[in-house]
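**Student:** All I have is the shape, not the residue letters:
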């Protein structure tokens, strides 16, 4: 196996027969790859409308996309610095990343950040002198607009006479 390929060793002498499953959250985040992956997770979650709006499946796909992206960046850096890379593995990673991002969604999902009117008014209202409480009362309604005379006429009575058509007798 070449040094560029990732080897997954699930057994060691210390824990024979045990498999330790670790995630991005479990590792030390001081490496550049971990910081890059975590930053991309945060950006993708934000693009998807926020972490609180994601399903567990969407969150898992976002984490996979971030880790795959970090692996692509590592391969790209190696190649740009003159080190050999496995081009087939790199192509598979970039294709996998494209599919993950397409599944999650490449378009930004806007979040509704409009405050509730009552909350907005309560936050911007000033209390009366010596009173710490704020009372929000609805504004008085304006009186209804009076209709114009032309709007009250019957449909068959027009405000100006129509001349008779030629040939009509009166």
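**Tutor:** Now that the structure is in, tell me what you want to look at. Only a predicted model underlies this, so the values are computations on that prediction, with no experimental measurement involved.
**Student:** hey, let's count contacts and neighbours off CA atoms from now on
**Tutor:** Will do.
**Student:** Grab the longest helix from this structure for me.
**Tutor:** Secondary structure of the chain read by DSSP state H shows that its longest helix is helix 56-80.
**Student:** Structure two is appended below for comparative analysis:
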């Protein structure tokens, strides 16, 4: 069994979010953000693989941008060109996913009760 990571990878790779050790706050925070974005889009169960992939990529870029901004605030190395390129990429991903919240498909009370009755019978 592989060792879980405690920080995000320096370069994006698919599945990085699941590779994070859930005992650490960073992993819990990023997974909560993933769930929040998916819920805003109507729920992870309604998203295609490609949409979930874009959400994961967006979160990685969001974190990377925040790290760069922290470095800048502390007087560290900061490449404005890379930052702008990443910010534009993040904007493109989020624009592609959609910026408006989407409602989940929720059954009305009669449908819910009928489904429950079907489970019991």
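**Tutor:** Looks like it arrived, so ask away. Just so you know, these numbers come straight off a predicted model, no measurement behind them.
**Student:** Post the TM-score for the overlay when you can.
**Tutor:** Overlay of the two chains. TM-score (TM-score structural alignment, normalised by the length of structure 2): 0.72; 106 aligned residues with a Cα RMSD of 2.8 Å.
**Student:** returning to that earlier point: and the longest helix of structure 1, how far from structure 2 on average?
**Tutor:** Compared with structure 2 after fitting, helix 56-80 of structure 1 deviates on average by 0.8 Å (mean Cα distance after the TM-score superposition for structure 1).
**Student:** so where is that helix in structure 2?
**Tutor:** Taken onto structure 2 by TM-score structural alignment, helix 56-80 of structure 1 occupies residues 49-73 there.
**Student:** Mind telling me what residue 105 of structure 1 corresponds to in structure 2?
**Tutor:** Residue pairing (TM-score structural alignment): residue 105 of structure 1 is matched to residue 98 of structure 2.
**Student:** From residue 11 of structure 2, how far out is that match?
**Tutor:** 25 Å (Cα to Cα, to the nearest Å).
**Student:** Could you check which of the two has the larger neighbour count?
**Tutor:** Shown here are residue 98 of structure 2 and residue 11; by other Cα atoms under 10 Å, residue 98 has more neighbours (12 against 9).
**Student:** Enumerate every residue touching that one.
**Tutor:** For residue 98 of structure 2, the contact set (Cα atoms under 8 Å, 6 or more residues apart in numbering) comprises residue 41.
**Student:** contacting residues for the residue nearest the centre of structure 2?
**Tutor:** With distances taken as Cα atoms, centre = their mean, residue 34 lies nearest the centre of structure 2, 3.0 Å away. Residue 34 of structure 2 makes contact with 55-56, 59, according to Cα under 8 Å, 6+ apart.
**Student:** Residue 84 of structure 1 now?
**Tutor:** Listed by Cα under 8 Å, 6+ apart, the contact set of residue 84 of structure 1 reads residue 78.
**Student:** Is there a neighbour count for the residue lying closest to residue 65 of structure 2 once chain neighbours are set aside? I'd like the number.
**Tutor:** Leaving aside its sequence neighbours, residue 65 of structure 2 sits nearest to residue 83 (Cα to Cα, 6 or more residues apart in numbering; 6.6 Å). Residue neighbour count, defined by other Cα under 10 Å, stands at 17 for residue 83 of structure 2.
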